[in-house]
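this is a predicted model, with the sequence first.
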Amino acid sequence: MQKRQILSTRPPAAARGAPAAGRAPVFDACQVGVVLRAVLLVQLLLGVAAMFGTDSFEGWLAQLALLTGGALPATLAWLLAACAARPVLARLAEPLQYAAGALLGALAGLGACALLAPVLDGAAPWLASTASGALIATLLVAVLALRARARLPAATTARLTELQARIRPHFLFNTLNSAIALVRDEPARAEALLEDLSDLFRQALVEQGEAVTLDEEVELARKYLAIEQVRFGERMRVQWQLDARAGNALVPPLLLQPLVENAVRHGVEPDEQGLAKLRISTALRGSQVRIGITNTLPRRAAGTPAPAGHGIAQANVRERLRLLHDIECDFRASAHKGLYHVRITLPLRA
């Protein structure tokens, strides 16, 4: 057994010795959802601008097609440049990041004007294109910055919710009672149980970033299930099907534990006469990681409805996944033939 400092709430040595995180970028242009929204926003602005040059629908379409021929490549170039420069932008102060985004937008505007110059009847509007590019880029940066700031309250709410779930009196009392029952006959198991409980509390209290690896989340879920296994014994069978290639995927902190806890509370705990089963799986499929949590539903008398949960944990997980991976992730939960399935799909980001 590991020797641990009594009543210590400090993080592990690796976490204490880790350097402080650098300044976060104000905006992130590296996500597919961001690219789609940026292109749609620019197209919307072009559609409005094209209305000023014609009174007919056919003329509007022709004008929009002309503007799109220059603006679309320029928008994609801005997004690629902003994504490639993300590590550099993260080291700049916030006003300088806005300025860098506007500067890249001005250059993109010049590029768009250069593309359209050969087909324009009059003189190319170099100054107007530069100013328009800078203005649209500043608008995009502002929108992306607001979205990035939206992660903070969600993460704070998630931390409070999971901390409260972890220190629920009945969970704490059940764990301590299990340790007391083991301490005389199986002191090694009692010590391991208390170590897992200590790790769970430490994980809830240690300051974390906006993302951790899937491997870290799996390890935390293992500790939680090890505690509950002592209480339920043969009533709960846990099966792990883990793909090592998926372990580097980035997920929000405290993602798996509340979902596994839901499976125990609604699938294992109420089933006093049956044998509850719980399966946690991860798999890499192309560039996507799939996470599955499946539990058996308790047997009930005919006509007896299953108690409905509040759905707080699932809503919390779904929202944090959306903030981290945007439209690249998917969360689904459903019951089918006596089993409850939770399926998560997200991109692999090493």
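It's in. These figures come from a predicted structure and were not determined experimentally.

use CA for all of it now, contacts and neighbours both
Fine.

against which helices or strands is the top helix by length along the chain packed?
Under DSSP state H, the helix in the chain containing the largest number of residues is helix 57-84. If you count contacts as 3 or more C-alpha pairs under 8 Å, 6 or more residues apart in numbering; DSSP states H and E, helix 57-84 packs onto helix 32-50, helix 94-116.

chain center to that helix: distance?
Taking the mean of its C-alpha atoms, helix 57-84 sits 31 Å from the chain's own mean (C-alpha atoms, centre = their mean, to the nearest Å).

for the helices and strands packed on helix 57-84, which one ends up most surrounded?
helix 94-116 (a mean of 21; mean count of other C-alpha atoms under 10 Å).

if we can go back for a sec, got the helices and strands packed on helix 57-84 as JSON lines, with distance to residue 140 columns?
Listed next are those as JSON lines, based on distance: least, C-alpha to C-alpha, whole Å:
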{"stretch": "helix 32-50", "distance to residue 140": "7"}
{"stretch": "helix 94-116", "distance to residue 140": "9"}
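
for residue 340, which of these is the nearest?
helix 32-50 (29.7 Å; C-alpha to C-alpha).

what does the closest one rub up against?
Helix 32-50 is contacted by residues 28-29, 60, 63-64, 67-68, 71-72, 75-76, 79, 136, 140, 144, 326-328 when judged by C-alpha atoms under 8 Å, 6 or more residues apart in numbering.

second structure follows, compare the two:
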Amino acid sequence: MDDSHILSAFTELTPDARASRARPRAMPRPVFDACHVGVVLRAVLWVEAVVVVGAMFAANGWHEWLLQAALASAVALPATVLWLLAACACKGYLSLLRPGLQHVAGILLGALAGLAGGGLRALVVPGATVPWFASACAGALLAAALVAALVLRAKGRMPAETAARLSELQARIRPHFLFNTLNSAIALVREDPARAELVLEDLSDLFRHALADQGEAVTLEKEVAIARAYLEIEQVRFGDRLQVEWSIDPQADKAKVPPLLLQPLVENAVKHGVEPSATGAQVKVTTQRRNGIVVIKVTNTVPAGQGSPGHGIAQGNVRERLRLLHDVQAQFRTALKDGIYQVRMEVPA
């Protein structure tokens, strides 16, 4: 199925239930993470806003305010970027510290960045008196605010509500799907025992992966395996009505994605593409690494006259968890054009 022509039609559609358990030998994790494009953008904009407002207190007019704001920005923004780079580069080392010490380390890095900003001021304005102590204190204060914001962001990446939605999504492998699969296996026991065994193995693998405590992220390779197991089971049910095509880029396999990313999307493709059509439908799953991103597409044909399928509950869940995991680096778009419906996602490689 050639789905390349659909790219120009993309429009955005707006339409652990279990208590967490202690994980043995859990890998240390930083309490804040500055290694995100969205974090960098927000930090720079916030510091710039503070600088612009602060310059108002030392200015007597518009011209003096612009001059003071420009001078302060020339010092504060490089210092901010320096702090972000240092916090990102030291993330692995910071994760080895206790949470409280990580906070202190982030603030100390801010003080050092403030001193670096003071040194930059001495270069920009030769002969000017540099308030070194004030620069260190300002850097520490701004860093403390950034650390607090990043800690709150980290805590909000997988809140209880989102975990509950993941549990709900795991439960969406519906009972009637289980019954249909078991009935298909029973029908195959006599005429094709080997295939019946494969169906039950696929069902076992699907439930083992989908109902496990997945955590925050899994590899795209694992998600493709779950989607394969699901579609192979549905292939038994629909036969020739379900035509599946895979285009998997091995270089994209290690990309991090939320658990149960693909299964609900291919389920939607079957439900809204194959089930309503007497002649069946085509379903295509594509992954491709392009420079620093991985593009994931789930495409299916739809019966003539059918509009945008479903209520978008599963898609909304996937979109939200992508945003929580990758922030502005993740993209989720859908399109329906010429009888082809596509979900297109982008994640960091």
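Cool, got the structure. No experiment lies behind these values; they were computed from the predicted model shown.

which one, of the helices and strands packed on helix 57-84 of structure 1, ends up nearest to residue 341 of structure 1?
The minimum distance between residue 341 of structure 1 and those falls on helix 32-50, with 26.5 Å, by C-alpha to C-alpha.

what segments of structure 2 are strands?
Here structure 2 has its strands, by DSSP state E, at 218-219, 242-247, 256-257, 281-290, 293-301, 331-337, 340-348.

can the ones you listed go into TSV with extra columns for mean neighbour count and distance to residue 323 of structure 2?
Putting those into TSV (neighbours: other C-alpha atoms under 10 Å; distance: least, C-alpha to C-alpha, whole Å) gives the following:
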stretch	mean neighbour count	distance to residue 323 of structure 2
strand 218-219	16	15
strand 242-247	16	25
strand 256-257	24	10
strand 281-290	20	19
strand 293-301	23	15
strand 331-337	20	8
strand 340-348	21	10
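
mind putting these into TSV with distance to residue 192 of structure 2?
Converted to TSV, those look like this (distance: least, C-alpha to C-alpha, whole Å):
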stretch	distance to residue 192 of structure 2
strand 218-219	34
strand 242-247	20
strand 256-257	37
strand 281-290	25
strand 293-301	29
strand 331-337	39
strand 340-348	34
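
relative to residue 118 of structure 2, which of those is closest?
strand 340-348 (35.6 Å).

how far does the closest one sit from its chain's centre?
Per C-alpha atoms, centre = their mean, the centroid offset for strand 340-348 of structure 2 relative to its chain is 13 Å.

what does it rub up against?
Under C-alpha under 8 Å, 6+ apart, the answer for strand 340-348 of structure 2 is 3, 6, 255-257, 265, 292-302, 326, 329-336.

mean distance of the longest helix of structure 1 to its aligned residues in structure 2, please.
Comparing helix 57-84 of structure 1 with its match in structure 2 after superposition yields a mean distance of 0.9 Å (mean C-alpha distance after the TM-score superposition for structure 1).

what residues in structure 2 pair up with that helix?
Under the alignment (TM-score structural alignment), helix 57-84 of structure 1 falls on residues 62-89 in structure 2.

related to what we said a few turns ago, wait, which of the strands of structure 2 is closest to residue 189 of structure 2?
With C-alpha to C-alpha, the closest approach to residue 189 of structure 2 among the strands of structure 2 belongs to strand 242-247: 21.8 Å.

which strands or helices does the closest one pack on?
For strand 242-247 of structure 2, the packing partners by 3+ C-alpha pairs under 8 Å, 6+ apart are helix 220-238, strand 281-290.

now render these as a markdown table, adding distance to residue 177 of structure 2.
A markdown table is the format used below for these (distance: least, C-alpha to C-alpha, whole Å):
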| stretch | distance to residue 177 of structure 2 |
| --- | --- |
| helix 220-238 | 9 |
| strand 281-290 | 18 |
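
mind checking which of the ones you listed is nearest residue 110 of structure 2?
For these, proximity to residue 110 of structure 2 was assessed by C-alpha to C-alpha; strand 281-290 is nearest, at 35.3 Å.

the closest one maps to which residues in structure 1?
Taking TM-score structural alignment, strand 281-290 of structure 2 hits residues 276-285 over in structure 1.
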